[in-house]
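Student: here is a sequence with its predicted model. Questions after.
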Amino acid sequence: MMMRTVLFVYFLSFGVFLPFFSPYLQAQGFNAQQVGALLAAVMFAKIFGPLLLGWWVDHSNRLMPALRSTAFLSLLLFAAVIGLTLISAPFVWWLVVLLLFGLVWQPILSQLDVLTLRIVADDSHAYSAIRAWGSIGFIAASVGLGWMINLLPNYKTTLISGFMLLFLFGLLMFLLAMPEPKTVPTPNLSSAHFWPGFWRHLRRPPMLGFLSMQFLVNVAHGVYYAFFSIYLASKGYSAGVIGLLWALGVVAEIVLFFVLPRFLGRFALSTLFLLAIGLMALRWVMIGTLIDSVFWLLLAQLLHAASFGLTHAVGITVMHQQFSGPMQARGQAIFSGLSYGGGAAVGLLLAGFLWAHVGATGAFLSMAFVSVLAGVMWFTCRRLMDDAPTFAAGEVLTDGV
């Protein structure tokens, strides 16, 4: 099916960006705070990008024009990133271009999930089988590119930028070849009727507590996303090993997906989420203090299934239950934008500051403290999570990031 290929190719670009783009920026001469700010610009755009794309799709009820346009602009803007590299452009130019790149590249994923669900008509088994190809793409790119950098270390930056551009081009080509799926009829609600109810639902204290908790969870991943690869390289780990370690985290997510349904009937979603927060805090302590031990490093990467995979699965489940019908795309966009975009952006900015001022260990221990703050917010939304139908969590395969 074409959808498998589209997801596979999209996540190939993620498999390049997440493990290797921060070392790419470091190779351009940027310091820790600048690297954090540039990565934050990409994620900051996620606050607005999903909202804009969700609005477009909701109003037109057509996915392919929106996806093709954003894929084309992503390709164009990453070509501009390569241009900045060639001319040794100043920091401000990089900041603007990466902000625009994030604005069009980041929201593609949420609408690819909508596209997949339309194609399979909400068949959870078919959705899961298709969605798994995204994780396979991430693993293939992170491991494959790491291996190639080991073989050709003098061409590291060329390999990173070249493969990123190639995968974005491939995504555009496959989207151009893909037909528009069957549209889903939605009630024709005017803004006067839609928005008051939407915002009233969103402003309920338990929902605000839930979004704040998810925000902090993503803040807590900031140092990991910004400097994990750089930290590993400074300790002598090769690019191939770095790619394998990132891939291990995604493999752990896939395993979580298969075993999660066994726990959903035994434990409340709130209980699973609290466990995930505790394991997340433990993960940052392990990476910050035991980076030289391969055993503890492998264990810490396996905990990615909890720190990202489980928290994301619960989040999608709750939003799926709380926002339905014509509110669904914009509800998921709010969740993606504020929690994942805003949280990741703040986390990356904080990561650059912490890395420069308290060092690697202090930065990761600070993220453990942020995880504890997320645990405090858990008390404000425990009932909201337990009201969500547990079957929905079993349908979610995580983003692979």
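Tutor: Perfect, thanks for sending it.
Student: from now on I want contacts and neighbour counts done on CA atoms only, so please keep to that.
Tutor: Fine.
Student: what about the nearest residue to M280 once chain neighbours are set aside, how many residues nearby?
Tutor: Using C-alpha to C-alpha, 6 or more residues apart in numbering and skipping residues adjacent in sequence, the residue nearest M280 is S307, 4.6 Å away. When neighbours are counted by other C-alpha atoms under 10 Å, S307 registers 29.
Student: S307 touches I277, doesn't it?
Tutor: Yes. Using C-alpha atoms under 8 Å, S307 is in contact with I277, at 6.4 Å.
Student: any shared contact partners between the two?
Tutor: Counting by C-alpha atoms under 8 Å, 6 or more residues apart in numbering, the shared contacts of S307 and I277 are V217.
Student: so the residue nearest to M280, which of the three states?
Tutor: With DSSP: H, G, I helix; E, B strand; the rest coil as the basis, S307 sits in helix.
Student: quick check: it vs V217, distance?
Tutor: As judged by C-alpha to C-alpha, to the nearest Å, S307 and V217 stand 8 Å apart.
Student: which neighbours do those two have in common?
Tutor: Residues touching both S307 and V217 (C-alpha under 8 Å, 6+ apart): I277.
Student: buried residues, the helix or strand where Q111 lies. List them.
Tutor: Taking DSSP states H and E as the definition, one finds Q111 inside helix 108-120. Neighbour-count burial for helix 108-120 flags I108, L109, S110, Q111, L112, D113, V114, L115, T116, L117, R118, I119 (criterion: 16 or more other C-alpha atoms under 10 Å).
Student: and here's the other structure:
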Amino acid sequence: MRSPRPKLPYWELSGFYFFYFTFVGVISPYWGLYLKSLSFSAFQIGVLMSLFAVMRMFAPNVWGHLADRYGKRVFIVQIAAFASLIAFAGVFLGTGFWLLFASMALLSFFWSASLPLVEATTLSHLGERTDRYGSIRLWGSVGFILAVVGVGTLLDYLPIHWLPGIVFATLLGVALLSRHIPEAEVMFHPDGHDSVWQVLRQPRVLALIAACFLMSAAHGPYYTFYSIYLESHGYSKSGIGWLWALGVICEIGVFLWAARLFARFHLETVLKASFALAVVRFLIIAWGVGEPLLILFAQTLHAATFGAYHASAIALIHRFFPGRLQARGQAIYNSLSFGAGGTLGSLYAGYSWDAWGPAVTYTLAAGCALLALLLLLWQLKPRLPPG
């Protein structure tokens, strides 16, 4: 007789997401501004910012393989969180390009371990209750909002060189919260998929991974240069923070509504709609930056281009990679989408920004999202009823 499922560690998981995305809410909008203050070129900024994505190409697969083999997902998250804290401390030793390169590379290597393993742990704790994922993940969005608004307001009054200390504090929170997450039981599903490669060879899985790769590439200019772009058009740092926050507030709405959304629509349908709206969003950013109302509207589309996209993508990955393949499935999703796709996005954004300007760069981003949408329309068909 199977023992009853343990109580869901809601606040332990929610607290980790809160601090993890508080860190993201400081790094994504403001770290590029900090690097710009050190007089780095757009290409150098693109290279440094791409390190977060570069390490996500291979590091999550290393961590995911170890976690699936030994069944110690949370233990690996704890080690990686404290190693990230130590690695980031290198930025306090100087401001040279290669010193920052080394520190950010090490930080990215360890930091990339956390999210896919925590995602897999959360989904394992939830079991059949995956509709509750949004109510846990939304605390990450809350942390992001508080970070972008609070830090943006602070930086209107404090010099930018305070930023590394703020980042260090958020990493400390991640490390401390990781100690309170309980391990989850991993159920083995004897469904014939005894190799991750058997899953990856399926055309629908390849299409999903390729589309996620392109979505992350589309977001490269957004995460690397969006704050710089807005500042160059006269937006204040606090205003920039509120624009980032607006996107995530709308994202929270999606997470709260996710259970009803997925009960009514197929995951595949939600995913395709997210890509279509990403095309619209990046074209607006490209050509409408001088119109605040258009930029406000574009930020509300973050509900689709991240919130609905991410919730449906990880649910499909969880479905396609069963049992003991789940941690590696989430790692592959993170490494090939946020990793390889994010790397391409940061690098082409850095080159295109200097060569052709911001409008062309964000138009290229819209093109990436359009190509991904066409790929999904071709290969990803619903096979299960909504829910």
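Tutor: Right, received. Where do you want to start? If you're wondering where the values come from, they're calculated on a predicted model, not measured in any experiment.
Student: of the buried residues of helix 108-120 of the first structure, closest to V96 of the first structure?
Tutor: Proximity of those to V96 of the first structure (C-alpha to C-alpha) peaks at I108, which lies at 19.5 Å.
Student: and the gap between the alignment partner in the second structure of the closest one and G140 of the second structure?
Tutor: Using TM-score structural alignment, the partner of I108 of the first structure in the second structure is S114. Distance of S114 of the second structure to G140 of the second structure, given as C-alpha to C-alpha: 13 Å.
Student: which position in the second structure pairs with L75 of the first structure?
Tutor: Match for L75 of the first structure (TM-score structural alignment): L85.
Student: mind listing what the residue nearest to the spatial centre of the second structure touches?
Tutor: What sits nearest the mean C-alpha location of the second structure, by C-alpha atoms, centre = their mean, is F338, with 6.5 Å. Shown in contact with F338 of the second structure (C-alpha under 8 Å, 6+ apart): A53, R56, M57, C212, F213, S216.
Student: kindly recompute the last result at 6 Å.
Tutor: A53, S216 (C-alpha atoms under 6 Å, 6 or more residues apart in numbering).
Student: counterpart of it in the first structure?
Tutor: By TM-score structural alignment, F338 of the second structure lines up with Y340 in the first structure.
Student: mind checking how far that match is from A45 of the first structure?
Tutor: 11 Å.
Student: pull up the overlap in contacts between the two.
Tutor: Counting by C-alpha under 6 Å, 6+ apart, no residue touches both Y340 of the first structure and A45.
Student: need the counterpart of G249 of the first structure in the second structure.
Tutor: Counting by TM-score structural alignment, G249 of the first structure lines up with G247 in the second structure.
Student: how far does the helix or strand where its match lies sit from the chain's center?
Tutor: For G247 of the second structure, the element it lies in under DSSP H and E is helix 237-264. Put simply, helix 237-264 of the second structure sits 14 Å off its chain's centre (C-alpha atoms, centre = their mean, to the nearest Å).
Student: after that helix, which helix or strand is next? Please name it.
Tutor: helix 267-288.
Student: now that next one and helix 237-264, what's the angle there?
Tutor: Relative orientation of helix 267-288 of the second structure and helix 237-264, computed by axes from the mean of the first three to the mean of the last three C-alpha atoms, to 10 degrees: 160 degrees.
Student: helix 267-288 of the second structure - contacts with which helices or strands?
Tutor: In this structure, helix 267-288 of the second structure makes packing contacts with helix 309-320, helix 358-379, judged by 3 or more C-alpha pairs under 6 Å, 6 or more residues apart in numbering; DSSP states H and E.
Student: which part of the first structure matches that helix?
Tutor: Taking TM-score structural alignment, helix 267-288 of the second structure hits residues 269-290 over in the first structure.
Student: quick one: neighbours of the aligned residue in the second structure for Q321 of the first structure, just the number.
Tutor: With TM-score structural alignment as the criterion, Q321 of the first structure lines up with R319 in the second structure. Neighbours of R319 of the second structure under the rule other C-alpha under 10 Å: 12.
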